[in-house]
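Undergrad: Pasting a predicted model and its sequence here:
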Amino acid sequence: MREGYDFSLYKADAIAGLTVAIVALPLSMALAIASGASPDKGLVTAIIAGFLISFFGGSRVQVGGPTGAFVVVVFNVIAQHGYDGLLIATLMAGLILIAAGVFRIGRLIKFIPHPVVTGFTAGIAVIIASSQVKDFLGLSLENVPSEFVPKWQAYAGAIASVHIATVLVGLGALAVIVALRRFAPKLPGFLIALILTAAVVAFLGLPVDTIGTRFPDMASTIPMPSLPAISWARMVELLPSAFTIAFLAGIEALLSAVVADGMTGSRHRSNQELIGQGIANLGSVAFGGLPATGAIARTATNIKAGAKTPVAGMMHALFILIFVLFASDLMAYVPMAALAAILFVVAWGMCEIDRFIALLRMPNSDRAVLLLTFGLTILVDLTVAIGVGVTLASLLFMARMSETVLLDNGNAADDDDEFHRDELDQRDDLPKGVEVFRISGPVFFGVAGELLDAMRKIGRTPKVIILRMRLVPMLDASGVTMIEEFIEQARVSGAKIILSGVQHQPKEMLVRVGLSGDHAGVFFETDYVAALNLARQLSTITLH
């Protein structure tokens, strides 16, 4: 409001809000069903929490609602404690998030190592995809086990009951989504797939499961606000689930906000974002909704559609509300197999297969953290996976640091002398359009975001950036990811990167992810003098 708001901004935000609403509509229903709830719960969450996240959050373009990260936790809480138990856990999670924002704990989220985040996200994706096999194949199963291995044993036992019409509907929806993503990515593939498959099922009278047959008593209006019956015993019983929900909401919201910052060049306020997430979850509970957080895919869609301010996220919620009020009867015709196809695509996106494979090329320690977190998420429990993953990553980091100190002990004095000798005058000879950053010390999961913050603070993108890395003895997987993100952000802005004085271990890690040689605007030089000479040449070419 301080910067002003006019009709041109509103128009851009309204178009972006409508675009995101079209994407969020089928996703909200599919994620709610995968979580063990009815589709209307997902829509209520997208409306109430989506509006509040944009209104109170710390990011200009964040879009929130139900997400895949919650599916496993929500399903288990509903199965063990009922839907009222989920509401109580979500209520406590909202209060935890608000307290975390007030006490400025948002910055601590960055201490979650990257292999842990990738491992549990990929694990959740596998669980989501596994949960949809019954609906996609039309299997005759009354009760599907919640555990991963027994679930697949049940599928194998019921394989003879595959329903051909259901499979064809699911494959048709999947083919439409994949084809549109390949040949017409701007079109809303999820919604088009639902409309086409629903029309085919209704026109041909196919005997397949639909939302109407599965949920005949589904509400078609927004309920009046109310709160579940709360007791001290229930709160104690549900506290672990509340912390898990709060943790997932916080980490996914802040990861989404960081992605948005990279796409827009803006900077979110992490603690305000946590407060906004907390308020949104309290609001969702009041209307009987699910846990909510920032959604990376919907936020990226919002940005690509031209969103300028938080009004876009609020408009997305209002457009979904309009659909619920005036077109909810049409949802009854949506085939369950089509929703399963949507969740297969969502799960594939969550896997981040390229990043997962890149982490498998990392040293054994990072690989062990990734695979252990991935396996525990699937086979044991998400909370256990995160706890074990973070603990193991911390212990391995301490072991790495002890090795680094021993290796560099003999040269420490020389490094310090040179550091102090040119610390004050490293910027004196910089040509126009060249910027220099010095990184001193190990770049690991706890400090991986500092370089991106430093680049944002200069307020402009230079033509050439020199990263002085001679004093960096170690890079871990999160540090490599940060360097990749920094390079990508610079590349999008048209800047070239020169890495000078890279030591053996950091260079080996960068080579593992393909940043070797003069690759796509990235150059390696042996020392700062050579880097400066190359920067003069590159800046002269760029300026002319």
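TA: Arrived safely.
Undergrad: make it CA atoms for all contacts and neighbour counts henceforth
TA: Noted.
Undergrad: State whether Ile98 and Ala280 are indeed in contact, as I suppose.
TA: No: if you go by Cα atoms under 8 Å, Ile98 and Ala280 don't touch, sitting 10.0 Å apart.
Undergrad: before we go on, here's another structure to hold up against the first:
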Amino acid sequence: MFSIISKRPESIKNDLLSGLTVALALVPEAVAFAILAHLHPLTGLYAAFTIGLIASIVGGRPGMISGATGAIAVVVGTLVLTHGEEYLFAAVMMMGLIQIIFGILKMGKFIRLVPHPVFLGFVNGLALVILIAQFEHFKVPGPNDTHEWIAGSALYIMIILIVITMAIIQFLPRFTKAIPSTLAAIIVGTLLVIGLNLDTRTVADMASIKGVFPPFHLPEVDLSWEAFKIVFPYAIIMALVGLIESLLTLNLVDELTETTGHPNRECIGQGVANTVTGMFSGMGGCAMVGQSIINIKSGGRSRLSGISASIFLLIFILYASSLIEVIPIAVLVGVMFMVVIGTFEWGSLRLLGKIPLSDWIIIVAVTAITVASDNLALAVIVGVILSALVFAWEHAKHIDAVTHLDSMGNKVYEISGPLFFASISNFQEIFTPKDDTDDVVVDFKNSRIADHSALEAIEKLADRYDRAGKRLHIKHLSKECRLLLKKAGPLVEVNVVEDPDYHVAADNVADKVNSGLNLK
């Protein structure tokens, strides 16, 4: 995980060529995201360079590409319009510090809580977001600040170039893998436009990418409470959005490469990258799914691929802007169309009827929210909440009991299933205090007390039997249950069986636990 360059010469070549391919694809994306955030195009390019370089060196996932992203651009647009770019740079630095804290506290592991249906919805939604974004390139400025769809020969040329690009990416690997098919497609498409003198839009029509080395610049923001109240909410949202997208991208790259990344280290890497970016006039960012897939498909595996992509991008900005600006937009659109095809989980379309309906609904819901809101973090959070509610609802129905009379003639309830907030209603309905014997035993051998709601349910059950003039005993508590009861202290007061004769061990469960008595 800590080596930058692979020991195999062929891998070094693949990493360098895939890095060049990624750098070419990064240019229009970074420019478009900067414009979306109401910033100068170079602000997006600077972010793509600094974040990509530092995250590749410090981060926890070799082969993953980071840079300026649409998810961050959507969040910061309002901040830039309202308070200016200096506040943005301050927010980016604070965003990075928050992400570093997340990594130090080892909170990256919580990405494991994202269920697979949510992950599928995330991937499918992201693919559709990338697809929809490409259609903006089919528009040209019209009168009164409007945009019109291209038509006629311009449309035909663009479609032909897209088809040629996609065909090269798809079929070239069948003949040779000496050069990444995506890089070959970009070169061939560009040469066709130049050689045939075709009239089609190029990168230069978006914006000039020529610039200087990212200048060191501390944000010119007052160190005041008022400034903090402006910056901090944006920083929190940016940090969460960036980490969620980065960690889900890490999982995706893990699947593609059949290797394992380090989520906590990636949190720190993203944090360091954004903190530095804020000092070098960058707009902030995170891992990029599309570019990461291009890198992996082009043969990039080590940290060198991400590092070389950033260095190539810097070379473009400083010395080769004129060469990059001649690349046709249609060719890059074709590249992104192939990314969409490779990103979308087509197998998920066949899951209806093969998986629980609730899981399929979650996939569709996360996909729809991602597309509708263009907010990946929101979609994932909603998906996790829906999954948790479905899980709670399904397990709430699993609480049940088998009853019998023991050798002393007392009624015994053998509980099965977890007792937690969603199952307490069904738990209470199991018992019939008026019809039961004077002594009733609740056996938790096949159950678990999971939360405070479960403790309250036991307390209420004890009250019901007390009002009926009967005594309730519990036994076979797990270690986890005893720990919860011990922590509850005086909150729960029930009798716990210590031996088969049902001697009352204590009036207070916590007192009995503290006295060292053995709970069955």
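TA: Arrived safely. Bear in mind that the values here come from a model prediction, so they are computed numbers and not experimental data.
Undergrad: returning to what we had before: mind checking which of Ile98 and Ala280 of the first structure has more residues around it?
TA: A count of neighbours by other Cα atoms under 10 Å puts Ala280 above the other of Ile98 of the first structure and Ala280, at 31 against 25.
Undergrad: what's the matching range in the first structure for whichever strand or helix holds Ile458 of the second structure?
TA: Using DSSP states H and E, Ile458 of the second structure sits in helix 452-467. Using TM-score structural alignment, helix 452-467 of the second structure lines up with nothing in the first structure.
Undergrad: Next up, the contacts around Ile48 of the first structure.
TA: 280, 283-284, 287, 317 (Cα atoms under 8 Å, 6 or more residues apart in numbering).
Undergrad: hmm, 6 Å instead?
TA: Ser284 (Cα atoms under 6 Å, 6 or more residues apart in numbering).
Undergrad: In the second structure, what residue corresponds to it?
TA: Ile48 of the first structure maps onto Thr50 in the second structure, with residues paired by TM-score structural alignment.
Undergrad: who's in contact with the equivalent of Ala396 of the second structure over in the first structure?
TA: In the first structure, the residue paired with Ala396 of the second structure is Ser402, using TM-score structural alignment. Applying Cα under 6 Å, 6+ apart to Ser402 of the first structure gives no contacts.
Undergrad: Could you list the buried residues of the strand or helix carrying Ser402 of the first structure?
TA: For Ser402 of the first structure, the element it lies in under DSSP H and E is helix 382-408. Buried residues in helix 382-408 of the first structure, counted by 16 or more other Cα atoms under 10 Å: 382-383, 385-386, 388-390, 392-394, 396-397.
Undergrad: Which strand or helix spans the match of Ile48 of the first structure?
TA: With DSSP H and E as the criterion, Thr50 of the second structure is inside helix 41-58.
Undergrad: Would you mind getting the average deviation of that helix from the first structure?
TA: Aligned to the first structure and superposed, helix 41-58 of the second structure gives a mean residue distance of 2.8 Å (mean Cα distance after the TM-score superposition for the first structure).
Undergrad: if I pick Leu45 of the second structure, what's in contact with it?
TA: Shown in contact with Leu45 of the second structure (Cα under 6 Å, 6+ apart): Ala30.
Undergrad: ok, it to Val75 of the second structure distance?
TA: Distance of Leu45 of the second structure to Val75 of the second structure, computed by Cα to Cα, to the nearest Å: 18 Å.
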